[in-house]
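Peer 1: fold the following for me, if possible:
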Amino acid sequence: MALHSLAGKPAPSDMLVNIPRLISAYYTTHPDPSNIDEKVSFGTSGHRGSSFNGQFNEDHILAISQSICEYRQQAGIGGPLYLGMDTHALSEAAQTTAVELFAANGVELFIQADMGYAPTPAISHAILTYNNGGNSAKADGVVITPSHNPPNDGGFKYNPPEGGPAPSETTKTIQDRANEILADGLKAVQRLPLNKAMQASNVHAYDFMMPYVNDLANVIDMAAIAQAGLKIGVDPMGGAAIAYWEPIAEKYGLDLTIVNTAVDPTFSFMTVDKDGKIRMDCSSPYAMASLIRLKDEFDIAFGNDPDVDRHGIVTKSAGLLNPNHYLAVAIWYLFQHRPGWPADAAIGKTLVSSSMIDRVADHLGRRLAEVPVGFKYFVDGLVDGSYGFGGEESAGASFLRHNGKVWTTDKDGIILNLLAAEITAVTQRDPGEHYQELEGLFGSPVYQRSDAPASR
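Peer 2: Here you go, the predicted model:
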């Protein structure tokens, strides 16, 4: 694919999505249930699409949400449903729809106070905290996000009581029933007007942020970061982490600067990705160009995508780290600095991740668990502690607490960012320097990722 002429440059105004038209299409465009392209379709992380092309509209969210309610009943899931969303424009609209439906169906629904943003890792953390607290009725969750996709996209994903992405059999059940509901003209849908839904006794305002922030010291050596006095730069890329970094810095005494505080559903502050699209991909040097230019102003810097399940690490020594490089460094460091982890805890990687991880695992004497693409394949291993770490080459990972217990079973961009700061603080070398050391020990694997549009 040829590099677009605007790659790495500020997005021009004529590239910005028309938000009023996008939201109007969400409500006024009705998908054709007989058209396979307009049906509910769960990929590796939920249903995604744009309201402009009949792939992410209110009908979809009504059908999926009703299907989730029915699935919860069939599976005996009677605890809270934690509902989060990112900063995409369609996320706000879809959250309103979902609240109206979950409220009408009697689901004990917990949403961020003031209908605010709640990122993927905070939802996974909330689910697991509740379910590990001795409650008999299990919690689950939904995150409304298309991840790092362009501003005109929306996404809707379901996380069962294990806290991470749902397994294929679960998503197929939800997807198939949702399509039946669509085909039947939404007759099965139960719904309340928003004002009544928000007043319903089963709908609760909740703070997902501070329980997550207060727990970070149990997974990251926050004291080491603070004591080192690192100068840290953060670009939330207009995403749901925007409200998290200041409380993190305040609680743990970090010298942390948020270099971009803008939240704008057009993402007009972004630099254009390699293919000429606005895409909040924190692993792309073109999308991360603004932060990369500031690399020499900080000891370590990092960014996140809108739902905060991905990380992008910027170092003085290497600029933006290739995701595969950072995964190898993270594994190299963690399995030598987490004495509380099980001695037999494995290293989880996807099939398309770098062979450098294999070499690191072999050197450390750790079992390598290689899984298909999709973070859902790490969930069980993280839950029971048999995986110390699970990571994807697309810059998504999570790992165990200091004590070897589960932290999150969905990708967590915040702890991967903070781990880069911990590595720098504890070793006095940044992750880029560590990867150079790994190349000296194990050679330099050759890796190339090619993206191609799907025909369907």
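
Peer 1: going forward, measure contacts and count neighbours with C-alpha atoms only.
Peer 2: Fine.

Peer 1: quick check: longest helix in this structure by residues?
Peer 2: If you go by DSSP state H, the chain has its longest helix at helix 58-75.

Peer 1: mind giving me the packing neighbours of the helix or strand that that helix is followed by?
Peer 2: Moving toward the C-terminus from helix 58-75, the next helix or strand (DSSP states H and E) is strand 81-85. Secondary-structure packing of strand 81-85 (3 or more CA pairs under 8 Å, 6 or more residues apart in numbering; DSSP states H and E): helix 89-104, strand 109-112, helix 120-131, strand 140-144.

Peer 1: return the most buried member of those.
Peer 2: strand 140-144 (a mean of 27; mean count of other CA atoms under 10 Å).

Peer 1: just to revisit the earlier point, any chance of the helices and strands packed on strand 81-85 in TSV, plus distance to residue 225?
Peer 2: Output for the helices and strands packed on strand 81-85, formatted as TSV (distance: least, CA to CA, whole Å):
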stretch	distance to residue 225
helix 89-104	34
strand 109-112	29
helix 120-131	21
strand 140-144	30
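
Peer 1: ok, which of these comes nearest residue 428?
Peer 2: helix 120-131 (27.9 Å; CA to CA).

Peer 1: residue nearest the centroid of the protein?
Peer 2: residue 309 (2.2 Å; CA atoms, centre = their mean).

Peer 1: identify the residues contacting that residue.
Peer 2: 119, 120, 121, 147, 396, 397, 410, 411, 412, 413, 414 (CA atoms under 8 Å, 6 or more residues apart in numbering).

Peer 1: same question for residue 312.
Peer 2: Taking CA under 8 Å, 6+ apart as the test, what residue 312 contacts is 282, 283, 302, 303, 304, 320, 321, 323, 395, 417.

Peer 1: strands of the stretch 301-450 of the chain, residue ranges please.
Peer 2: 311-315, 319-320, 346-350, 368-371, 387-392, 396-399 (DSSP state E, counting those that start in this stretch).

Peer 1: out of those, deepest packed?
Peer 2: strand 311-315 (a mean of 29).

Peer 1: still on that earlier bit, would you list the contacts of residue 309 in JSON lines and tack on distance to residue 176?
Peer 2: Listed next are the contacts of residue 309 as JSON lines, based on distance: CA to CA, whole Å:
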{"residue": "119", "distance to residue 176": "27"}
{"residue": "120", "distance to residue 176": "24"}
{"residue": "121", "distance to residue 176": "27"}
{"residue": "147", "distance to residue 176": "23"}
{"residue": "396", "distance to residue 176": "28"}
{"residue": "397", "distance to residue 176": "29"}
{"residue": "410", "distance to residue 176": "24"}
{"residue": "411", "distance to residue 176": "26"}
{"residue": "412", "distance to residue 176": "29"}
{"residue": "413", "distance to residue 176": "31"}
{"residue": "414", "distance to residue 176": "34"}
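
Peer 1: second chain to compare with the first, below:
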Amino acid sequence: MNMIKFGTSGWRAVIADEFTFANVRLVALAIAQYLKKEGLANREVVVGYDTRFMSNLFAQQAGAVLTREGIPVLYSKRDVPTPVISFTVIDQKAGGAINITASHNPPQYNGLKFSPASGAPAPPQVTQAIEANIRKLQKEGVVLEPVEPQRDLFAEKDLAPAYIQDLESKVDFSALAASPQKVAYNALWGTGRGYVDRILQDAGWRVDVMHKEVNPLFGGRRPEPSEEEMPDFLEMVKEGDYTLGLATDGDGDRFGIADKGGKFITANHILALVFRYLVEERRLEGGVVRSVATTHLLDRLAQHYGRPIYETSVGFKFIGEYILEGKVVMGGEESAGLSIKGHVPEKDGIIACLLVAEMVAQKGATVGELLEDLFHLVGPLHSRRVNIPLTPELKKELPQKLAAHPSQVAGLKVTDVITIDGTKLVLEDGSWLLFRPSGTEPLARLYLEAESQKRLDILEEAGKKLLGI
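Peer 2: Now for the predicted structure:
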């Protein structure tokens, strides 16, 4: 019996291994039971999907199960970005959403993500209730056969127009139109095509698009907008003399940014730049929320502007709560997740790309120049994430290793230990290390931040030594 579990961002598994039609139908039935118990069965559920292998067919079966249970479904006509699904839930006052996606995981994976009526990622108490329903169904030996949607409860719709129209209140389209640029956009074979590129082209920008075709194999890579996964795109930005390179991941909720010349700019640096821009240029009121693994540049900026800083566990479901409450100008994660005040309580790579484009247009400077100016204001910080394969031995020993809190690391005194998610060691010079297991992949992660790349190298070596590798 497979133990279907929801991680940091939904249930993900290998296609044809654990991720099967039978299991998708079972999870959909468990979600239907949850919605009925919560009194939401009379409200439609948005059902969407990404460009992965057979995602649309998995989504159809999930939707069909809901209609069999008497729950109306609003089904996306085409593959759709995660933030667009979140917006649609809120806009249509839906009871929730099922999204068939494994985001940036390798192509052999697929996944199912549930969002409640808030449009945010489901919090732990919701996914735990759904998991309990799954276990009960499995114990009872319930196996659902393929099912056809009940057509009077199954409506199809293009979800893009309403979302794009809403962006007009959150992105300064006039600023984009006033300063058109030549940019490159990498859709990474995912759902973002027709959003970032179309909006900028409509504003008069020249946008050259890479990997806009649908390819469930994602070119044999992970559809992640990272430096490691986009060498061809960074070369394109460099050789094409583009002002800016923009990218979104497989389901459009993460962003990747390249500066003029093809230099990749880390998500942590982009988060700091966007926060500064929203405070100084947009004059938005509120604090900033980040995950425990995200840059302390946000802390320095918050202190500079006299704004509160909030720290959460890893996972945008925790950050989304602050967006919903209207307490923050921006929320962000180092894994390239961002949303802003008044927007969806879900990470949105589309609005992140557009805000960076707006910022470059308004300021008349490259991202690199803006970053140098930021460092002059609050000092430099550089970050790194190291992925470590979670072997059976390390998985067994990791809890004990994380429980050991050294008094010194790399010759510096440990001044604070934060254990809200993994173990974070803050050192006397403001640098830090964080150890935690991934919530989406069989990896242990080591996060590092320091004022120089040389210091990061020293911290990485010390961190690996603490893990015994």
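
Peer 1: still on that earlier bit, what's the closest of the contacts of residue 309 of structure 1 to residue 52 of structure 1?
Peer 2: Distances from residue 52 of structure 1 to those, taken by CA to CA, are shortest for residue 147, at 18.0 Å.

Peer 1: wait, isn't the closest one in contact with residue 155?
Peer 2: Yes - with contact defined as CA atoms under 8 Å, residue 147 of structure 1 counts as touching residue 155 (7.5 Å).

Peer 1: what's the local residue count around the aligned partner of residue 440 of structure 1 in structure 2?
Peer 2: With TM-score structural alignment as the criterion, residue 440 of structure 1 lines up with residue 376 in structure 2. The number of residues packed near residue 376 of structure 2 is 10, by other CA atoms under 10 Å.

Peer 1: which residues sit in contact with the closest residue in space to residue 200 of structure 1 that isn't next to it in sequence?
Peer 2: Leaving aside its chain neighbours, residue 200 of structure 1 sits nearest to residue 103 (6.7 Å; criterion: CA to CA, 6 or more residues apart in numbering). Residue 103 of structure 1 makes contacts with 109, 191, 192, 197, 198, 200, 202, 203, as judged by CA under 8 Å, 6+ apart.

Peer 1: helix or strand: which one has the fifth one?
Peer 2: In other words, residue 198 of structure 1. Applying DSSP H and E, one finds residue 198 of structure 1 within helix 194-199.

Peer 1: what residues of that helix count as buried?
Peer 2: 194, 197, 198 (16 or more other CA atoms under 10 Å).

Peer 1: stretch 108-125 of structure 2 now?
Peer 2: Going by neighbour count (16+ other CA under 10 Å), the buried part of stretch 108-125 of structure 2 is 108-123.

Peer 1: one step back: could you dump the contacts of residue 103 of structure 1 to CSV with distance to residue 348 of structure 1?
Peer 2: Output for the contacts of residue 103 of structure 1, formatted as CSV (distance: CA to CA, whole Å):
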residue, distance to residue 348 of structure 1
109, 33
191, 42
192, 43
197, 42
198, 41
200, 43
202, 38
203, 37
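
Peer 1: the strands in the stretch 101-250 of structure 2, which residues?
Peer 2: Using DSSP E, counting those that start in this stretch, strands in the stretch 101-250 of structure 2 cover 109-116, 154-157, 182-186, 206-210, 244-248.

Peer 1: which strands and helices sit next to the third one?
Peer 2: Counting contacts by 3+ CA pairs under 8 Å, 6+ apart, strand 182-186 of structure 2 packs against strand 206-210, helix 231-239, strand 244-248.

Peer 1: likewise for the shortest one?
Peer 2: With contacts defined as 3+ CA pairs under 8 Å, 6+ apart, the secondary structure elements packing on strand 154-157 of structure 2 are helix 55-68, strand 73-76.

Peer 1: and the longest one, which stretch of structure 1?
Peer 2: Under TM-score structural alignment, the match for helix 55-68 of structure 2 in structure 1 covers residues 91-104.

Peer 1: quick one: the matching stretch to structure 2 mean distance?
Peer 2: With mean CA distance after the TM-score superposition for structure 1, stretch 91-104 of structure 1 departs from structure 2 by a mean of 1.8 Å once superposed.

Peer 1: so how far is residue 22 of structure 1 from the residue nearest to residue 91 of structure 1 when sequence neighbours are not counted?
Peer 2: Distances taken as CA to CA, 6+ apart place residue 144 nearest to residue 91 of structure 1, at 5.6 Å, with adjacent residues excluded. Between residue 144 of structure 1 and residue 22 of structure 1 the computed distance is 16 Å (CA to CA, to the nearest Å).

Peer 1: isn't residue 409 of structure 1 up against residue 160?
Peer 2: No - here residue 409 of structure 1 lies out of contact with residue 160, judged by CA under 8 Å, at a distance of 10.5 Å.

Peer 1: mind checking the end-to-end distance for stretch 110-130 of structure 1?
Peer 2: Where stretch 110-130 of structure 1 begins and where it ends lie 12 Å apart, using CA to CA.

Peer 1: helix, strand, or coil at residue 118 of structure 1?
Peer 2: Per DSSP: H, G, I helix; E, B strand; the rest coil, the local secondary structure of residue 118 of structure 1 is coil.

Peer 1: which residues touch it?
Peer 2: Taking CA under 8 Å, 6+ apart, one finds 83, 84, 85, 86, 112, 208, 209, 240, 307 in contact with residue 118 of structure 1.

Peer 1: which residue comes closest to the residue in structure 2 that it lines up against once chain neighbours are left out?
Peer 2: By TM-score structural alignment, residue 118 of structure 1 lines up with residue 80 in structure 2. Excluding the flanking residues, the one nearest residue 80 of structure 2 by CA to CA, 6+ apart is residue 191, at 5.3 Å.

Peer 1: map that neighbour across to structure 1 for me.
Peer 2: Using TM-score structural alignment, residue 191 of structure 2 lines up with residue 240 in structure 1.

Peer 1: cool, thanks, talk later.
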